[in-house]
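Asks: Fold the following and give me the result.
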Amino acid sequence: MIATAAPSATASAATALRAGVRVRVRVRSSDATARAVVEAKLISAGLRPAEAPDPFPQDVLVAVGDTVEAAIEAIRPGLPDGREQLLVVADVLSRHGALQALRAGARAMVLSAEATPERLAATIHSAHRGEGRLSHLALARLLDESPASAGPGRRPGTPTLTGRQLEVLRLMADGHGNEAIAATLRCSKHTVKNVIYELMGQLQVRNRAHAVAHAVRTGLI
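Replies: Purely as a prediction, here's the structure:
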């Protein structure tokens, strides 16, 4: 996930904690070191991992591995059966791995390098609410793009967007709604709607998902 989304992620997690929202998290991995790193980040964010082996309703199961495939393998045969939400944290995210995670019921995927305590907490709270969350880097893998294509370099003929439009696009790619985008950019929801309307016209896309996919493919984000 991208750095511009961090303030919103922090605010979201902090708001949930203040509201007394209880989220039980279980971390599983075949790599004890990788598991310990993720658990330490969760504790830092105010989420203490549970040791109980049996899932409770609305638990969030965090599968950790060097690849998505390894993370999924670490939780077999206990794949989510509707009683808990799945979050995958992996060092490497391939298209095959991302599709496997989605088939396994993953609500969200986070690259290890991007998994700050705040971002993990925000993603876990989103998963707990039944919401999906993919960074634009994860989306790039799903579209079978190379990591370089998700960088700032644009392909020839790609429309030039303003700084504000790019910020909104990146936050949209990170799964944020208009209200969260407005809070992050400190502007009104009406302004966000106008920016989205303008950039959809410039990119000639049908909806938000199409806008994000197009932006990733052309290297805008």
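
Asks: From now on I want contacts and neighbour counts done on CA atoms only, so please keep to that.
Replies: Noted.

Asks: what ranges do the strands span in this structure?
Replies: 25-29, 59-67, 84-92, 106-111, 133-134 (DSSP state E).

Asks: this one next, for a side-by-side:
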Amino acid sequence: MTTQMEREAPPVDDQASRPSRKPVRIAVRAADPITLTGLTCTLMGRPQLQVDSTSQAADVDVLVYAADAVTATTAAGLRRAAGEFGVPIVLVTGEFDSSQLLSVTECQVVAILHRNVATAARLQETILSAADGGAALPSKLLGELLRQVQTLQQDVLTPRGLNSSGLTPREIDVVRLIADGCDTEEIGNRLCYSERTVKNIIYTMTNRLRMRNRPHLVAYAVRSGVI
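Replies: Model prediction:
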């Protein structure tokens, strides 16, 4: 069911106390051209932000994405944007379908603002926080996200012997040894596996997680916090 997001938000920090910093480079995307133009104009005059409507992925620190409502279609757009830019996303919306919450957070959305509270000052503060690795979700959505993650863990991951990284304990042991520089033979000797078993474990991981190679697999494990 689609519900309107809560309109409460934490107070904006005093910008005067914020130390001088390099401008955060942002790109703006929206579901329609009118919203795109309005949002771009709103942000272009803000200090500490550098807005370029033609920004390329390599030149962007944060992406601001606006949509009237968050639906399956919006989630698909966010996935494309996440794949294109690979940076934190600040989502501005009027309505939110809570069933899409886990999907959008998987698309690197780190902050969600209701459009009624998305003033220029609050947008800037949220963007700066996202650039620094912060996140901002309304309390009701945060509680719902935690509930959905718990359900995913209990109903999907745990029965398959997986954790939130999508790796089994045996796979984690192998990845840790890869990260230590061990080759297939050394991994097998340390874990008492045959080389064929080690190769099968690595193939299963890379295929399931769509990793390109062993370094990519190690990088994924590091980002997931398992090594």
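
Asks: what's the TM-score for these two chains?
Replies: After superposition, the two chains reach a TM-score (TM-score structural alignment, normalised by the length of the first structure) of 0.53; 139 aligned residues with a CA RMSD of 2.8 Å.

Asks: Please tabulate the strands of the first structure in TSV and include mean neighbour count and distance to residue 7 of the first structure as additional columns.
Replies: Below are the strands of the first structure laid out as TSV (neighbours: other CA atoms under 10 Å; distance: least, CA to CA, whole Å):
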stretch	mean neighbour count	distance to residue 7 of the first structure
strand 25-29	22	23
strand 59-67	25	23
strand 84-92	25	20
strand 106-111	24	17
strand 133-134	22	16
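
Asks: can I get these in JSON lines with distance to residue 50 of the first structure?
Replies: Formatted as JSON lines, the strands of the first structure follow (distance: least, CA to CA, whole Å):
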{"stretch": "strand 25-29", "distance to residue 50 of the first structure": "5"}
{"stretch": "strand 59-67", "distance to residue 50 of the first structure": "10"}
{"stretch": "strand 84-92", "distance to residue 50 of the first structure": "13"}
{"stretch": "strand 106-111", "distance to residue 50 of the first structure": "19"}
{"stretch": "strand 133-134", "distance to residue 50 of the first structure": "23"}
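
Asks: Tell me which of those sits nearest to residue 47 of the first structure.
Replies: Evaluated with CA to CA, the strands of the first structure place strand 25-29 nearest to residue 47 of the first structure, the distance being 7.4 Å.

Asks: contact partners of that closest one?
Replies: 35, 38-39, 47-52, 59-65, 71, 74-75 (CA atoms under 8 Å, 6 or more residues apart in numbering).

Asks: among the strands of the first structure, which is nearest residue 208 of the first structure?
Replies: strand 133-134 (13.5 Å).

Asks: what span of the second structure lines up against the closest one?
Replies: With TM-score structural alignment applied, strand 133-134 of the first structure matches the range 136-137 in the second structure.

Asks: Pull the residues that contact that stretch.
Replies: 110-113, 126.

Asks: ok, now which ones touch residue 215 of the second structure?
Replies: Counting by CA under 8 Å, 6+ apart, the residues that residue 215 of the second structure touches are residue 179.
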